[in-house]
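Chemist: okay, here's the prediction I keep looking at, along with the sequence it came from:
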Amino acid sequence: MFWAYTVLISCIKALLIPAYRSTDFEVHRNWLAITHNISISQWYFEETSEWTLDYPPLFAWFEFILSQFAQFFDADMLKVENLNYASENTVLFQRMSVIITDIVYFYGVYLCITILGKGKRSEIILPILMLANPGLLMVDHVHFQYNGIMYGILLISICKIMQRKVLQGAFWFTILLCMKHIYVYIAPAYFIYLLTTYCLTIKSKPSAINNKPSKEKAKVKDNGKNGNETEESMVIKLNFINCLKLGAIVVGIAVITFLPFVGHIDQVLSRLFPFKRGLCHAYWAPNFWALYNLGDKAAMIVVSKMGLNLNMEKASMTGGLVKEYSHNVLPNISPKMTILLVAITMMPAIVKLAKSTHKPNNFIRCIVLCALSSFMFGWHVHEKAILMAIIPLCILAVVEPGDTKVYLLLSTVGHFSLFPLLFPPNLLFIKLTLVILHSAYAFYSLHNLHPFQFCQFTLPMLNSVESMYTLGLLPVFLYCEILHGFIPVINGYQFLPLMITSVYCALGVTYSYVKYYVYFLMKCK
């Protein structure tokens, strides 16, 4: 059945080949041209196009490999000066390259099935939810990117670690980091889990105590000597050999990846971490900063009504452009502040993981929370980064009902928040159908898997407030996608649909984040 699902989903992807393409299509065509024709020493200096190479070297090599096949479809696509080139063969090749490389994602999902064992949840529900993920369909096969191969590598890494094949898991995660550095946000979960389960040996041994134990302590037996009592203590030892093996894999891959660029590593890093791009990307990704920006706008209106002059600047982000932005009333946010916030909000999850590594599911939960922390408070967050939390969480959604409840809300809101990426009117039916079908199946199948009593007027697995919020996506959709253009009074505010979508979805993502954090800290032992 699994391979039947993959063929069916691949056919759906093939039907999307003629669909709208974003500027990311030209981005990757340009990277094909750069890696094919320009010397390695100039890959990260080339700037004929505004879409310069800004992914780690291993992804650049991935583009180089693709370019070897691209030349047989249309050699003109590999000319750096051919900006915005999009012949039929070029479109066909680039679309097919995403579909074919998705085999890595298929394999990652297949491994998830194997670690869950046989049964309806692993053989039917999980593959349908993961293979037909509407976020990947919209972002990769319409908008155009290569997220499928990278999420496939992530799933392979997670599954290898869950199978106790630690070195293989570390190998694939390091490969992933060298392909797309955004995954560094979930690296703390890997570091702590590998450290506590592979690099440290924790043993219990009896230790003598001379004083009487308090009532709170467990009773211990007399050791028969000196009248002393014994209790168990934990002895933690560093396994040097395991550390050496793990370090060799991580450092070895990193060195091999970056060694050809060591002479200009500063240039590579400046491309990978473009802090001058501004706090928010494109439109306001549905995170804490969307709510923060809304607060600044509201405060700006109040201040204006009070007649105060604060030398206010017109906001530029609301138009959907990538620009620097200065807040008018609230304090401006710097990259260092976002890094600090991300680190602070990750810490409780990391500490919890360190204390509960005996439960492998907590490793995945920590990955999800690290991804959500970076999404909520990171600098220049892309709206599609929400998939970094949704996809791993899907594994646990078929296992435990606590994870299911959060997954249902987060996936519905997260996928809905991607609608602005597919803005042409002729894509309205496609994106709506993808999300509705996926959400409907998720609610139906997961509720049958985890029967949960709910009120007559609520959605399965959700409480009344969560249900009202989820149903509220419908009027948001109707206004932002259909009605806004027909209202003359509001038609001048082009940014309004983006802002409403972002802020409304930010409320749902924030709620899911807090709820899952409480669940992880309080109920997962």
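Modeler: Good, I have the coordinates.
Chemist: CA only for contacts and neighbour counts going forward, please
Modeler: Fine.
Chemist: strands along the chain, start to end?
Modeler: Here the chain has its strands, by DSSP state E, at 200-209, 229-238.
Chemist: Met461: which of those is closest?
Modeler: Relative to Met461, the nearest member of the strands of the chain by Cα to Cα is strand 200-209, separated by 39.2 Å.
Chemist: who are the contact partners of Ser502?
Modeler: Residues counted as contacts of Ser502 (Cα atoms under 8 Å, 6 or more residues apart in numbering) are 283-287, 290, 417.
Chemist: can you pick out the most distant pair from those?
Modeler: Ala290 and Ser417 (12.3 Å).
Chemist: what sits closest to the most centrally placed residue in the chain if chain neighbours are left out?
Modeler: Geometric centre of the chain, nearest residue: Met388, 1.7 Å, by Cα atoms, centre = their mean. Nearest residue to Met388, sequence neighbours excluded (Cα to Cα, 6 or more residues apart in numbering): Ala371, at 6.0 Å.
Chemist: Provide a list of residues in contact with the residue lying closest to Tyr517 once chain neighbours are set aside.
Modeler: Nearest in space to Tyr517, with sequence neighbours left out and distances taken as Cα to Cα, 6+ apart, is Leu369 at 7.0 Å. Each residue near Leu369 by Cα under 8 Å, 6+ apart is listed here: 346, 349, 389, 513, 516-517.
Chemist: ok, now Asp296?
Modeler: 327-330.
Chemist: PyMOL command to pick out the buried ones of these?
Modeler: The buried subset of those, as determined by 16 or more other Cα atoms under 10 Å, is captured in PyMOL by this line:
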select buried, resi 327+328+329
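Chemist: out of the contacts of Leu369, the closest to Val139 would be?
Modeler: Ala389 (15.3 Å).
Chemist: the nearest residue to the closest one once chain neighbours are set aside and Gln494, how far apart?
Modeler: Closest residue to Ala389 apart from its sequence neighbours, by Cα to Cα, 6+ apart: Val368 at 4.7 Å. Look at Val368 and Gln494: by Cα to Cα, to the nearest Å, they are 34 Å apart.
Chemist: another structure for you, compare them:
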Amino acid sequence: MSDNSTTTYMNSYLLLIFFACLTVRWCVSINSYSGAGKPPMYGDYEAQRHWMEVTFNLPVQKWYQNSSDNDLQYWGLDYPPLTAYHSWLCGYVADKINPDWVALQSSRGYESDTHKLFMRYTVMIVDVILYLPAILLFYLFAIKGKTIGERLFLTSIVLLYPGLILIDHGHFQYNNASLGLTVFAVTFVSLGHDLWGSFFFVCALNYKQMELYHSVPFFCFLLGKCIKSSEENGLWKLIKIGSVVVLTFGLCWLPFLRDTDVALQVLRRLFPFGRGLFEDKVSNIWCVLDVLFKLKRNIAQDHLVLLSLATTIMCLLPSAFHLLLNPTIEKFKYSLVNCSLVFFLFSYQVHEKSILIPALSVCLVFHNQPFLASWFLLISTFSMFPLLMKDDLVLPYFALTLLFITAVVFYLVLFEHQSTSTFLILLGMLSVCGSVSISTVAVTIPAPPRYPDIYPVLISGYSCGHFLFFLLYFYYAQLSCEFDGNDTKSNKQAKLKVPKKKQKYQHKKKGKKRD
């Protein structure tokens, strides 16, 4: 195929992916959203609208402060400055269209068809500007060893991940902003542009503090590269990266740094330990153990904070140190999966929607682990099913799950030539069938009055067991991955499978490498 034909083919397929993904998102957005018609607090939709109201009408120093005009008990702003600036921008545009949408106090609980259309457009625009381009760039430029057709197909599968679409375009949030910034960061460091990668990751962290889930791999990978460099080059590299990080943080926080009390209040809002160990029935260790032992009732909050901190650190250390000593791109991406999953399973104050952060990490190793990755992404969506049921998003959940499974099957048939263990395939199929069956029963058969939370508890336990299995598997993937995934041969050999017979691996000849 000539270069012109390849370019034309690629551009046509990119446009098809772009419009298909937007169409799917728009179909989900016409459904209900979090807290629709449910006063007095409504839901996340109202939280995002209220932040637009507060940031547009009040001075910057008052955004995180409790006052008569800003009751922090009513969806007080609790995300970092970039989220607040984004809310201000949306509030500014909303005021130009209809001032009633962001009128101070009187706009609480505002609901209308035109306002819903506006709010849905704001999420779609973030997808168009950040998330879709980030995934496209990652799969077109940051991975090697795949044909252009395979990379485009991988892009379309990742962009059809049901969990993110249902939460952002159904439930209503802007996770696509922080996740898109993170993908840009991973793409740039994969291509050797560590300063740009550092900039984008700091921006992601300053949009949502949950991006701390990814901070340990970024820190260890970049520090490991500096240590591996020659003494002078490594030190100079470390100084440049540190300068970018400090400068970017400083610019994001500049309006709040003029007053120490204001800055401290922002930090208190970002890390509200008083909310408890977890919220609702999240699919992590503490929620599952709480069913058996009632952790919240029997252990003091301070002790729970220390327990979760110690457990998280212990489970993080092997991945972190291994990456620090072996700072290759492939290990970095697996460490993103492992560290974010450890945070989700063991850290303090976890939301069910936080599973989207490990899910994004898994999306970035989909090309190496298509079967395991797709299995994880389906279970992660299933783990949020109680929330989706509450938001009347059951039909989009089943439709997107079926669409995603269909796309994955086509990819595995057309492109995946690596043999996967029959046992793993059967286990994965039974697992997904189990999740679909539980979802169907939860929708069709009411919970018994004596056990009203039986379905959320069952779903959280079922999902948590899977996440522990995936953590062990991806830990093995990181520790056993010997090659950097930036070249064709290593990309093939980095794929893991459970072989029927032990095989001897031949070592690659030494050659020039570039992280």
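Modeler: Received, thanks. All values derive from a computational prediction rather than experimental measurement.
Chemist: just give the TM-score of the two.
Modeler: TM-score for the superposed chains, counting by TM-score structural alignment, normalised by the length of the second structure: 0.82, backed by 452 aligned residues with a Cα RMSD of 2.4 Å.
Chemist: counterpart of the residue nearest to the centre of the first structure in the second structure?
Modeler: Residue correspondence to the second structure (TM-score structural alignment): Met388 of the first structure is matched to Ile357.
Chemist: show me where the stretch 351-500 of the second structure has its helices.
Modeler: For the stretch 351-500 of the second structure, the helices defined by DSSP state H, counting those that start in this stretch cover 356-363, 370-383, 385-390, 394-414, 422-444, 454-480, 488-493.
Chemist: and if you look at the stretch 101-250 of the second structure?
Modeler: Applying DSSP H, counting those that start in this stretch to the stretch 101-250 of the second structure gives helices spanning 113-126, 132-141, 148-159, 162-165, 175-190, 194-205, 215-228, 231-253.
Chemist: closest to Asn326 of the second structure out of those helices?
Modeler: Using Cα to Cα, these put helix 215-228 closest to Asn326 of the second structure, at 7.2 Å.
Chemist: re the thing from before, residue contacts, the residue nearest to the centre of the first structure?
Modeler: Contact analysis of Met388 of the first structure by Cα under 8 Å, 6+ apart lists 151, 368, 371-372.
Chemist: gap between the aligned partner of Phe240 of the first structure in the second structure and Leu247 of the second structure?
Modeler: Structural correspondence for Phe240 of the first structure with respect to the second structure (TM-score structural alignment): Leu235. Distance, Leu235 of the second structure to Leu247 of the second structure, using Cα to Cα: 18 Å.
Chemist: now swap in Leu317 of the second structure and tell me
Modeler: 28 Å.
Chemist: equivalent analysis for Cys481 of the second structure, please.
Modeler: For Cys481 of the second structure, the distance to Leu247 of the second structure - Cα to Cα - is 35 Å.
Chemist: the two: which is more packed in?
Modeler: Set Cys481 of the second structure next to Leu247 and count neighbours by other Cα atoms under 10 Å: Cys481 wins out with 19 against 14.
Chemist: I figured the more buried one hits Lys333, correct?
Modeler: No. If you go by Cα atoms under 8 Å, Cys481 of the second structure and Lys333 don't touch, sitting 11.0 Å apart.
Chemist: what about stretch 376-396 of the first structure, start to end distance?
Modeler: Stretch 376-396 of the first structure end-to-end distance (Cα to Cα) = 21 Å.
Chemist: list the buried residues for that stretch?
Modeler: The neighbour-count check on stretch 376-396 of the first structure (16+ other Cα under 10 Å) flags 376-396 as buried.
Chemist: repeat for stretch 90-109 of the second structure
Modeler: Result for stretch 90-109 of the second structure [16+ other Cα under 10 Å]: buried residues 90-95, 100-104, 107-109.
Chemist: likewise for stretch 82-92 of the first structure?
Modeler: Buried residues in stretch 82-92 of the first structure, counted by 16+ other Cα under 10 Å: 83, 85-86, 90-91.
Chemist: TSV for those, including distance to Glu46 of the first structure?
Modeler: Converted to TSV, the buried residues of stretch 82-92 of the first structure look like this (distance: Cα to Cα, whole Å):
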residue	distance to Glu46 of the first structure
Leu83	13
Tyr85	18
Ala86	21
Thr90	22
Val91	23
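Chemist: of those, closest to Ile40 of the first structure?
Modeler: Here the nearest of the buried residues of stretch 82-92 of the first structure to Ile40 of the first structure, counting by Cα to Cα, is Leu83; it sits at 20.5 Å.
Chemist: now do the same for the closest one: its match in the second structure.
Modeler: So, by TM-score structural alignment, Leu83 of the first structure is matched to Arg108.
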